[in-house]
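In: Here you go, sequence then predicted model.
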Amino acid sequence: MTGVQVPVGDVLLEGDLVEPSGSRGMIVFAHGSGSGRHSPRNRQVAIALNAEGFGTLLFDLLTVDEETEDRRTARLRFDVPLLAGRLGEVVAWVRAEGPVGLFGASTGAAAALVAAAASAESVGAVVSRGGRPDLAARALEEVRAPTLLIVGGRDLEVLSLNERALEGMDQSVGHRLTVVPGAGHLFEEPGALEEVARLSAEWFSANLREWPAP
C-alpha cells in the first residue's frame, strides 16, 4: 500500500493506493457520510478485490479542515455535486493505466453515479453498497457504466430507495439490484460483508474485462 496525495482543484486529498502486478483495473472507493479512507468495511472489500487482481484507491473526499467542519455541521457529506466533482478528478488522475471501476457506499454511491454519468468514457462499472442512489437525481438516467446496487435485506428504507432509483436508470445497460438476505445497513452480520466483496469482484470482473468497448 502506498500513501498518495491526489491534486483536486486547489486541494490535495489523502489516499491509499494498492497496485497489484498485472492489475485487472483500478477500483476507486467513494466513502459514505462521516467516513473516510480508513473505513474498515471499505478496506475489507478492497483487500478482497486486491486478492482478485484489482488495484484499489481509497481516499478522503474531504480535507482535514473540511472534515472538522463537517463533523460540526454535517453539510459537506451531503454535497453530492462537490463530492462527485472531486471523484471525477480522481478518476482522471488514475485512469492512465487502464479501466476504472467505482465502489460507493452511502452518500458516496450517489457521488459515484454522478461521476460515472459525467465521465462515461472513463468509468467502466459501478458498485453501490448500502448506497443512496436517489441522491444522484437526474444523473441516474445518464449512467452508462453497468451498476450493481447491493442492499441489506433488513435495510428496508434504503432498499426502497434503491428500488425506485433502479427504475429511473436505463435498463438496457444491464444495471442490477442484489439483496443480501439478513444484512442491515452496515453489513455487520457474519458473512455479509464477505458476500458484498464476492459480488463486487464478480461484477468488476465481468464488466471491466471488455472496457473500454471497441
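Out: Received the coordinates, thanks.
In: contacts and neighbour counts: CA atoms only from here.
Out: Will do.
In: Can you tell me the element I150 falls in?
Out: In this assignment (DSSP states H and E), I150 forms part of strand 147-152.
In: brain fart, V28
Out: Element membership for V28 (DSSP H and E) is strand 26-30.
In: Next one for the comparison:
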Amino acid sequence: METKVDFKDVKIPIGTTHLNGFLRLKKNSKGIILFSHGSGSSRYSIRNNYVADILYEEGFSSLLFDLLTAQEDMIYENRFNIDLLSERLQKATLWIASNKETKHLPIAYFGASTGAASALKAASLLNSKIKAIVSRGGRPDLAMSVLNKITTPTLLIVGGNDDAVIELNEKAKRNIHGTCEMKIVAGASHLFEEPGTLDIVAELSADWFNLYLNKKQQHEV
C-alpha cells in the first residue's frame, strides 16, 4: 500500500467503560468490516491495519478495536475467553448499527487467529445481521459448539505452511452447515509474514465481501 488511509479514533461504550477503536469511513461505502483480532493483539495490529487499508481502497469501511481494556488484557486468561470476546464483538456491532455514520451499512466480520472464534460465535447469535465472515489463520475450532448454527457465508484463509491450523480449519469447515469455503495461501506461515501473502489475504477477503455484502439489503440489529 502506497497511500496512507486516514482513520479516526472512536470510543465504544461497554457498560461503565469503553473500548478504543480506529474507524475508517469510506465514502459511498459498500459495507463495514469489524475486525476481531487474535490474542495479545489490538487495534494497532500491523497486519489487520494493512488489510483494512486495502479493503478501504476496495470500497469498504472498517472498525478495528480493542476487545479488552488495558486492565483486562493484563489477565492472560481473558485473551482466550471466547465468550467474553464474542460479547464484546456483539456490543461493538450494536454500536456500529446505531451510529449515525454507519447504521445504514451492511456488516461483516474479519477474524484473525483466536479472533475468528469470537467472530463465529457472535455471528451464530446475530445470524442474518452479519452478512459475511473471513477468518485469517483462524482458530474456528475454538467455537466448535456453535459452528452448526452458522448461516453467515464464511471464508477460511489459512497459510500453506500452517499444517496444524489447516487441519483444524478443515475440521471446522465440516461442521459449518452454511456456505463455507477454505482457501490455502501457498508459502504462507501462520502470521502471513511472507512478502505478498497479506495482499492475497486482502484480495480474497475483498472478493468475499463483494460477493456477500449488498447494501440494498435491509440491515437491522
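Out: Yes, it's here. If you're wondering where the values come from, they're calculated on a predicted model, not measured in any experiment.
In: Tell me how the two chains score on TM-score.
Out: The TM-score (TM-score structural alignment, normalised by the length of the first structure) is 0.94; 208 aligned residues with a C-alpha RMSD of 1.4 Å.
In: that older thread, how about residues contacting the strand holding I150 of the first structure?
Out: Surrounding strand 147-152 of the first structure, the residues in contact under the criterion C-alpha atoms under 8 Å, 6 or more residues apart in numbering are 125-131, 158-159, 162, 174-185, 187, 196, 200, 203.
In: What range does it cover in the second structure?
Out: Following TM-score structural alignment, the aligned partner range for strand 147-152 of the first structure in the second structure is 154-159.
In: now stretch 7-14 of the first structure
Out: Taking TM-score structural alignment, stretch 7-14 of the first structure hits residues 13-20 over in the second structure.
In: Quick one: end-to-end length of the matching stretch, please.
Out: The stretch stretch 13-20 of the second structure measures 9 Å between its terminal residues, going by C-alpha to C-alpha, to the nearest Å.
In: tell me how far it is from the chain's mean position?
Out: With C-alpha atoms, centre = their mean, to the nearest Å as the basis, the distance from the averaged C-alpha position of stretch 13-20 of the second structure to the chain average is 20 Å.
In: and it, which residues are buried?
Out: Going by neighbour count (16 or more other C-alpha atoms under 10 Å), the buried part of stretch 13-20 of the second structure is 19-20.
In: Give me the contacts around that stretch.
Out: Outside of stretch 13-20 of the second structure, the residues within contact range by C-alpha under 8 Å, 6+ apart are 9-12, 43, 65-69, 88, 91, 95.
In: between those, which has the most around it?
Out: The most crowded member of these, judged by other C-alpha atoms under 10 Å, is L67 (30 neighbours).
In: Give me the aligned partner of that residue over in the first structure.
Out: Counting by TM-score structural alignment, which is the criterion used here, L67 of the second structure corresponds to L61 in the first structure.
In: From G104 of the first structure, how far off is that match?
Out: As defined by C-alpha to C-alpha, L61 of the first structure lies at a distance of 12 Å from G104 of the first structure.
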